[in-house]
Structures are given as structure tokens and as C-alpha cells.
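*Asks:* Mind looking at a prediction? Sequence and model below.
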Amino acid sequence: MSMKIDLRIMFFALIFAGFTSHHVWGEEDYYHQKDVFMMKCMDTIKLGTPYEDPSQPCIHAVGKYDMKRICGAFTFSDQLEVSMIKTIILAYTCHKPIPIGEKCGSRFL
């Protein structure tokens, strides 16, 4: 009798785990958005170059995407190519400021 109850509990736990894992998979979208943002805005945010005014596709990308999440999605290798300071300035310029206290790359604002 207790074996049947244990199997039922395990079955429901497995089903519950299957439904909740989709939330973690949804996080991947920010990495795709980050890649598109980097491609469209590289002239503005490139490390080691002067800040340039953003292009129209860059402004559109910043307006469309969640800059707070993109900032948190930057990896160490991204930070070798992209200036986090320029990214913050770009977000502010496009009226999508990143809130103080949020993480941008490896820096906290």
C-alpha cells in the first residue's frame, strides 16, 4: 500500500518538475536579445573607441528589449568587447535607464 502512495508522489513530483522547468528555459530569450543588441549597437558600445551616437536600428533595439535583463546577461567574454559604461549611457540616452543597484556585466550600478 505505501509503495503505491510513494509511486504516486514521485509521479506528481516528476510532472510538477516538468512544468516548472520551462521558466528556466525562458531565460534564454535574454541571451538572444543580448546578441541582437550587441550586433545592432556595437558601433556605440564597443570597448576602446569613443562613444558614438546610436544608429536608428540600435535605438529601436534598445526600445524593444529589456535593458536590465540584457545587462545582466553579459558574460565575461562579452565584457572584453563591450563597454558596460557605454551600455548604461546608451540605455539612459534612449530613455530606458537601468535602475541603480542592478548588475550590468560584472559591475553593480
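*Replies:* Perfect, I can see it now.
*Asks:* CA only for contacts and neighbour counts going forward, please
*Replies:* Fine.
*Asks:* what's Gln33 in contact with, if anything?
*Replies:* Going by CA atoms under 8 Å, 6 or more residues apart in numbering, Gln33 touches 65, 70.
*Asks:* Check which residues of the strand or helix carrying it are buried.
*Replies:* Gln33 belongs to helix 28-45 when assigned by DSSP states H and E. Neighbour counts over helix 28-45 (16 or more other CA atoms under 10 Å) mark 30-31, 33-35, 37-38, 40-45 as buried.
*Asks:* Use this one as the comparison:
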Amino acid sequence: MNTTKVMLRVLVFSLVFTMLSTHQALGNKENCDKDKDFIKRQCESITLEEQLTISVMKVVDVAKECGNPVPPGNKCGTWTVPPQLLARVHP
């Protein structure tokens, strides 16, 4: 019973840590100017081995935040960027 409590605490701590540290991985204004061309070129050349340490979804998010989104249908590593979902307009 005690082991279960410890494991639950470790899992909750890991989840909270992951949620809090994810946003920090996104780009900031100073790096956006340097990263625009780099992200576009590197996204296509990410290997399967590199994908074990690099989140291609975060790379796509950084590109989007920097105002240079990876176009839908393009490959980023082995992942294909999905089409944008259309926002519903309410009358």
C-alpha cells in the first residue's frame, strides 16, 4: 500500500513537472529572428534517431509562434504536419 502511494506521488510530480516545463521550450522573440530559416531547413532533415530526443510537434509549434509556420502536408522528421482546422464562425 505504501509503495502505491509513493509511485502515485512520483507520477503526479512527473506530470506537473512536464506540464510546467513544456511551455519554456517554446520560442521567444529574440530567438525567432535567428530560427526562422533554420527551423524550416532542419525540420525536413530530422532523423528517426533524433526524434527520440526532439519533439517535432514542439519544433512545429516554435515555427508557428515565430510567424513562420511549417505548411500543412510538409514532413517534419517522420511526422506530416496536419491541415489546420477551420475555426467555426458563429452567426
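*Replies:* Received, thanks. Source: prediction; values computed, not measured.
*Asks:* Do me a favour and get the end-to-end distance for stretch 39-54 of the first structure?
*Replies:* From its first residue to its last, stretch 39-54 of the first structure covers 12 Å (CA to CA, to the nearest Å).
*Asks:* for stretch 78-92 of the first structure, that is, sorry about that
*Replies:* 20 Å.
*Asks:* Contacts for it, please.
*Replies:* Counting by CA under 8 Å, 6+ apart, 42, 44-48, 51, 54, 62, 67, 71, 97-98, 104-105 sit against stretch 78-92 of the first structure.
*Asks:* Let's check: the centremost residue of the first structure is which one?
*Replies:* Ile70 (2.9 Å; CA atoms, centre = their mean).
*Asks:* To which residue of the second structure is it aligned?
*Replies:* Matched by TM-score structural alignment, Ile70 of the first structure corresponds to Gln42 in the second structure.
*Asks:* isn't there a helix covering that match?
*Replies:* Yes. Secondary structure of Gln42 of the second structure (DSSP: H, G, I helix; E, B strand; the rest coil): part of a helix.
*Asks:* how near is it to Lys75 of the second structure?
*Replies:* 11 Å.
*Asks:* Same question for Asn68 of the second structure.
*Replies:* 15 Å.
*Asks:* Where do the strands of the second structure begin and end?
*Replies:* 75-76, 79-80 (DSSP state E).
*Asks:* Could you check how far the longest helix along the second structure is from the centre of its chain?
*Replies:* Identified as the longest helix of the second structure according to DSSP state H is helix 2-22. Averaging C-alpha positions (CA atoms, centre = their mean, to the nearest Å) puts helix 2-22 of the second structure 21 Å from its chain's average.
*Asks:* Count the neighbours of the closest residue to Thr44 of the first structure other than its chain neighbours for me.
*Replies:* Once flanking residues are discounted, Thr44 of the first structure sits nearest to Glu52: 4.9 Å by CA to CA, 6 or more residues apart in numbering. Applying other CA atoms under 10 Å, we find 14 residues neighbouring Glu52 of the first structure.
*Asks:* Alright, that wraps it up for me.
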